[in-house]
Each structure stands twice: as structure tokens, then as C-alpha cells.
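In: Pasting a predicted model and its sequence here:
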Amino acid sequence: MSIKITEQNFDTEVLQSAMPVVVDFWADWCGPCKMMGPVLEELAAAHPTVKVGKLNTDENLKLAMARKIDAIPALLLFRNGQEVSRSVGYKPAAELEAWLRENGAI
């Protein structure tokens, strides 16, 4: 299951996390974002060693701007408090798993 990420809990849930974290930057009005939701839930269930969080860009605009999000859905992968990779646009589960493997998250 994914967790809700906000400007208030970003440091604790993402930057201070002991495990790799995928943060999905999304919005309610974004069709591809809605398609990505079930894929990320599947990913979270299949890989409990990776934390999956969802951050609504409309509700957390300052954080989205600080992370230079200019297209959504945008997935940012963090390890040890650092962004190590990002993926923009809808991706099926197999592509996301390959992306996580390439970046040492799984």
C-alpha cells in the first residue's frame, strides 16, 4: 500500500527513510496519473522493501516546484535521502520494476 506524502512529512518519510522510496508526483485531473495508481499499488505489494508514496502536486505545489516537477506523473526514486533517478509518464509494472532494478532499489 502506498502512503500519502506531503510537504509536512516529506523529510521524515522520504529523505530520512532507511529504505528506498518511490514518490509519485500526481494530480486528480491527470488521466495518466490515475492509470499509474493501480500499477504503483501492485508494485508496493510485490516489493515490500521499497516504500511507495503519492504526493498530490496541487496540494503540495511548493514541494513540486522545489523538485522541478514539470510533467506528471513523475516518479522520483530516493535512496539514502538523495534522488537517484526519475521516470516521467505512465509506465507499465514491468518497466517500473526494470527501472527499480537498474537503480538498485530491488
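Out: Okay, I see it.

In: CA only for contacts and neighbour counts going forward, please
Out: Will do.

In: List the residues that contact the residue sitting nearest the centre point of the chain.
Out: Of all residues in the chain, the one closest to the mean position by Cα atoms, centre = their mean is Val23, 1.9 Å from it. Under the criterion of Cα atoms under 8 Å, 6 or more residues apart in numbering, the neighbours of Val23 are Ile5, Val52, Gly53, Lys54, Leu55, Leu75, Leu76, Leu77, Phe78.

In: alright, now check it against this:
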Amino acid sequence: MPMQHRYLPVEPSLGEIKRFEGLAVIEFGAPWCGYCLAMQPPLEAALAGRDDVRHLKIEDGRGRRLGRAFRVKLWPTLIFLDGGAEVARLVRPTRREAIEEILERIAA
């Protein structure tokens, strides 16, 4: 599944996420966040050719339940899931290699 470039218009429920099969990365952030914008090239590079990884881009902020369910405090936060369960997270990643390292570890 390719990288999403737009935030989802409706965030999935926590129950839906827990039913995911396989690997997934949930990206929490905001479209105006400078850190989020700066992370896009490294994230896109890390996800290139990774059709085995589902990517969801979720806008976070006040009144957004999903971000609170994952205890997101800073943007961007990447939550890595395997079978709907969190197995790793990165907060404000800046390097493609850091993202790839986690993807390789959880895919093994």
C-alpha cells in the first residue's frame, strides 16, 4: 500500500485499527506542523517499495480520540503496528534509516 499524502478525512476507530492484519504505520500529525512537513521525505523514502506496510496519515489535535488512545504528545509520531498491536513508535523522526530500521525489525 503506498504512502498516503493527505490526512484521512475520517479517522478509523481504535477497534478498526486493532483488527488490522499485517504491518501498518500510523502517522499522527497536523498539516501545518513544520516537523511533520520535514519528516515527509524520509518517511516516503522509507516506505518506497514497502507494499507490505499499510500507511495511515491521521490528523491529530483537540477532540481527536485516536491520538489520545495512543498517548500521542508530540508530532509527528509514528506508531508501528503488527496485527493491530503497537510494536514500536518514533517521535519526531528525522532520518529515513531510523524508520527503515524499525520496519525491517518488525517485518522479520
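Out: Received it, and whenever you're ready, just let me know what you need. Fair warning: this is a prediction, and the values are worked out from it, not measured in the lab.

In: before we move on, back to that, which element is the residue nearest to the centre of structure 1 on?
Out: Secondary structure from DSSP states H and E places Val23 of structure 1 in strand 21-26.

In: Which neighbouring elements make contact with the helix or strand just after that strand?
Out: Helices and strands here follow DSSP H and E; after strand 21-26 of structure 1, the next one along the chain is helix 31-46. With contacts defined as 3 or more Cα pairs under 8 Å, 6 or more residues apart in numbering; DSSP states H and E, the packing partners of helix 31-46 of structure 1 are strand 51-56, helix 93-102.

In: Dump these to JSON lines, plus distance to Ile69 of structure 1 and mean neighbour count.
Out: Rendered in JSON lines, the data for those read as follows (distance: least, Cα to Cα, whole Å; neighbours: other Cα atoms under 10 Å):
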{"stretch": "strand 51-56", "distance to Ile69 of structure 1": "11", "mean neighbour count": "22"}
{"stretch": "helix 93-102", "distance to Ile69 of structure 1": "19", "mean neighbour count": "14"}
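
In: do you know which of the ones you listed lies nearest Glu42 of structure 1?
Out: Among these, helix 93-102 comes nearest to Glu42 of structure 1, with 7.7 Å by Cα to Cα.

In: picking up where we left off before, in structure 2, what residue corresponds to the residue nearest to the centre of structure 1?
Out: Aligned by TM-score structural alignment, Val23 of structure 1 pairs with Ile26 of structure 2.

In: give me every residue that touches Ala48 of structure 2.
Out: Ala48 of structure 2 is in contact with Pro2, Met3, counting by Cα under 8 Å, 6+ apart.
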